[in-house]
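Colleague: Predicted model, plus sequence, below.
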Amino acid sequence: MAKIIPFRAVRPTRSKVGLVATRSYESYSQYERDSRMSYNPYSFLHIINPGFKYDKQITGKERYTLVRNRYLEFKEDEIFVQDEKPSFYVYKIEDRKGQVFNGIIAASSAKDYENNIIRKHEDTLEHKEELFKTYLKTVGFNAEPVLLTYPDNPVIADIIKEAQKEFAIFEFTMTYRDTHYLWKIDDEEHIATIQKEFEKINTIYIADGHHRSASSYLLSKDENASEHDSYNYFMSYLIPESDLRIHEFNRLIKDLNGLSKEAFLIKLDSLFRIENRGTTPYKPSKPHHFSMYLDGEFYSLYLRKTIYKFENVLEELDAQLLYKTILQPILGIEDLRNDKRIAYMDNSNEMYTIKTAVDSGEYEVGFGMVPATIEQLKAIADNDLKMPPKSTYIEPKLRSGLTIYEF
């Protein structure tokens, strides 16, 4: 059974929240970060990039200490305030494409992660886990929730709807034209009901935030936390499975591994039925079908299922299938995480991003696929298997600095 608890969030004042909130640090270019910090003294980027103040690149433990200092300054200047009562927080996002996401920000149990109640579908890197654990221990807070998903629950849905009838604590629109809303649930009866409903749920799944979850778990072990110690929990945003959006990442390859175009197509023919689709962008519509852009033309690749057999649920995932049939045996790409010959693009512009990248000469061939399903994600996690890197592009994308969980 899943355990979540309310917490006393530290959050921006209503007047500053739109200025404080940021996307994830890695999603900005250096130019974007510098521009935002130059003109917005309230941006959360000032906290996580403290070296900007000194016009210096600062790394390691020194940076972590300065992050802590900037955070305390935001609290001292009352840019951040802390709620008096432990609460759950209803968080709603309406993005520019008209998608709506509703969920609850809460503190989830590191023990649930250890006991596989919170399940993962991606591998994590040990050095990154340790690095982020040290970061968390030094700064003393979570500023971006881990995205978790749970089976749709009508009782929880009704409480969320009830909370949204009240005046929102936050309501603001970002430059990406997505609008964010936050409501507080501090009524003890509603809190108890939400907790009881989650206790009925045997399994919840990490949608995004595998390294943050793993690092929070390591931190709880390091601190020898008691059952009620804040180190035993990490901030999460829990949304029902029906609200989760899973998109694909397209693959771009720099060369054909020494093969001519003709030789490459002949090798593909052994496992795929190939059709030339000409210059019109083609996007596949079924599992085990791929699109390919090569030498100015689009192709459809249909797997010959009478030849290729699936051994487990991971092998049925298209990202894994593409790797096992083309990327590894034909194009010679062994390490999907570190090989410099492969790049990944989300599907925001569908096949046009592939065409542009290949036409530029930077890449030789590009592949598109249909997205994974929530059922595949869960089945892979349930079987303790791991997806290849960049198998899923998950929405919603959350903002940093809206609610903060302190240790």
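Modeller: The structure has been received and is ready for your questions.
Colleague: all contacts plus neighbour counts: C-alpha atoms, from now on.
Modeller: Noted.
Colleague: mind listing what D295 touches?
Modeller: With contact taken as Cα atoms under 8 Å, 6 or more residues apart in numbering, D295 is in contact with 358-359, 364-365.
Colleague: nope, Q57 is what I meant
Modeller: Under the criterion of Cα under 8 Å, 6+ apart, the neighbours of Q57 are G51.
Colleague: sorry, back to before: can I get the contacts of D295 in TSV with distance to L238 and neighbour count?
Modeller: Below are the contacts of D295 laid out as TSV (distance: Cα to Cα, whole Å; neighbours: other Cα atoms under 10 Å):
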residue	distance to L238	neighbour count
V358	39	21
D359	41	16
E364	41	19
V365	38	24
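Colleague: Among those, name the ones in helices.
Modeller: 358-359 (DSSP state H).
Colleague: Report the two of the contacts of D295 separated the most.
Modeller: D359 and V365 (9.4 Å; Cα to Cα).
Colleague: Buried ones in the longest helix along the chain, by neighbour count?
Modeller: What stands out as the longest helix in the chain, according to DSSP H, is helix 60-76. Using 16 or more other Cα atoms under 10 Å as the test for burial, helix 60-76 gives 63-64, 66-68, 70-71, 74-75.
Colleague: neighbouring contacts of that helix?
Modeller: With contacts defined as Cα under 8 Å, 6+ apart, helix 60-76 is touched by 46-51, 80-81, 135, 138-140.
Colleague: ok, and here's another one to check against it:
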Amino acid sequence: MVKIIPFKAVRPTRDKVSLVAARSYQSYSKEQRESRLRDNPFSFLHIVNPGYRFEKEISGIERYSLVKNRYLEFKEENIFVQDEKPTYYIYKIVDRENQEFNGIVAATSALDYENDLIKKHEDTIEYREIIFKEYLKTVGFNAEPVLLTYPDNAVIKGIISEKQKERPEYEFTTTYRDTHYLWRVDEPELLKNIEEEFKSMPHIYIADGHHRSASSYLLYKDLKALNPNHQGDEPYNFFMSYLIPESDLRIHEFNRLVKDLNGLSKDAFLIQLDTVYRIENRGTNPYKPTQKHHFSMYLDGDFYSLYLRKSAYNNDTSLDSLDAQILYKTILEPILGVEDLRNDERIFYMNGKKDIVNLKSNVDSGDFAVGFVMVAVTIEEMKQIADDGLKMPPKSTFIEPKLRSGITIYEF
């Protein structure tokens, strides 16, 4: 039984929302960040990069405190205002490729995370969880929702469709050419209907935001322990999420590039591969696999198809059948010596939305020795691995939609 609740979001005023909304800080180049900070005084980047005002890089607790100060300034200047009533927020994104995403921004339960009603499929790094938890504890708000997915539901779909016939609270297009819409849902009957529909679900799944949800859970544990009058309905018991139906989720692959062949010659490398794969040289024409357990490899100016030999690998679990795991267990670890997929500086990940020619260019430049291309993980694979309590290798999925920060803000 999944619990979600409406909340009183802090939001930009209608006239400034397009100026406030920002992609994740890391997704901008240095030049792009500097341009937005210089030319747009309303950008959310001013909040998360408070050192810009002082023309210096600031980190740690000092930065967190300044982030809180910048946030309070945005509220004092009425760039941000808070809704008066608890609300669900229907949020729609239409991207530059005309893909449409429809969902609900709500507060989801930290207890559901603890009890595995919110299921995970990806490992997290402990120090990153702790750092972001301390950040949240200092600033007192979260401005980017975790992306969760739920089984398609006719009642919720109907509520969303009806609400979208009204004039949206927000409608704006970004320079990235995606268009965003937001509708407020605060009618008591609709609030109850949405809450009841989620209560009928045995569990939902994290699609993107494993570290954010883990950090929010750690924050909940800390603040609960510090509160002798803990009741269970305090804001820290929940974290902000964007919930979309499974049919709206878009999953792309993450391809791999490795800097060297681990001391092997090209021929010696291919001979070792031959024990596990049927190999065919495809020449210079880009080759992209279309089936599970098939891989594309780019090496020394040529593309190769690699077909897994069934007799050479055992698929004992749902994780074993995942292509990212197969690539790791048959090539990256035993042949190329890449053991730590998170921290080894010899491996680089490229999301599958980028053209395969981009991968080729990175090898041709000499920066990498070899590249591997996979097919995307399916929603069924992702759910099965989560249901089995297993975790995918890092960078197994590149999931859309990618959300903007600063459109709805959750305070605790």
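Modeller: Sure, I can see it. Because the structure is a prediction, the values reported are computed rather than measured.
Colleague: ok, back up a step: grab the two from the buried residues of helix 60-76 of structure 1 that are most spread out in space.
Modeller: Top of the distance list for these (Cα to Cα): R63 and K75, 18.6 Å.
Colleague: hang on, the earlier thing: ok, of the contacts of D295 of structure 1, which one's closest to F198 of structure 1?
Modeller: Within the contacts of D295 of structure 1, proximity to F198 of structure 1 (Cα to Cα) peaks at V365, which comes in at 46.1 Å.
Colleague: Give me the aligned partner of the closest one over in structure 2.
Modeller: Under the alignment (TM-score structural alignment), V365 of structure 1 pairs with V370 of structure 2.
Colleague: nearest spatial neighbour of its match, skipping sequence neighbours?
Modeller: L299 (5.0 Å; Cα to Cα, 6 or more residues apart in numbering).
Colleague: So L111 of structure 2 belongs to a strand, correct?
Modeller: No: under DSSP: H, G, I helix; E, B strand; the rest coil, L111 of structure 2 sits outside any strand and is assigned helix.
Colleague: isn't it right up against N237?
Modeller: Yes: with contacts counted by Cα atoms under 8 Å, L111 of structure 2 reaches N237, the gap being 7.4 Å.
Colleague: Name the SS class of S35 of structure 2, please.
Modeller: Applying three-state DSSP: S35 of structure 2 is helix.
Colleague: R53 of structure 2 versus that one, what's the distance?
Modeller: S35 of structure 2 sits 14 Å away from R53 of structure 2, taking Cα to Cα, to the nearest Å as the criterion.
Colleague: And K354 of structure 2, by the same measure?
Modeller: 35 Å.
Colleague: Now do the strands in the stretch 251-400 of structure 1.
Modeller: 272-278, 289-294, 297-303, 342-346, 365-368, 393-395 (DSSP state E, counting those that start in this stretch).
Colleague: got the contact list for the aligned partner of K292 of structure 2 in structure 1?
Modeller: Here K292 of structure 2 is matched to P287 in structure 1, going by TM-score structural alignment. Counting by Cα under 8 Å, 6+ apart, P287 of structure 1 touches 318, 369-370.
Colleague: Restricted to buried residues, select the contacts of helix 60-76 of structure 1 in ChimeraX.
Modeller: Restricted to buried positions by 16+ other Cα under 10 Å, the ChimeraX selection for the contacts of helix 60-76 of structure 1 reads:
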select :46,47,48,49,50,51,80,135,138,139,140
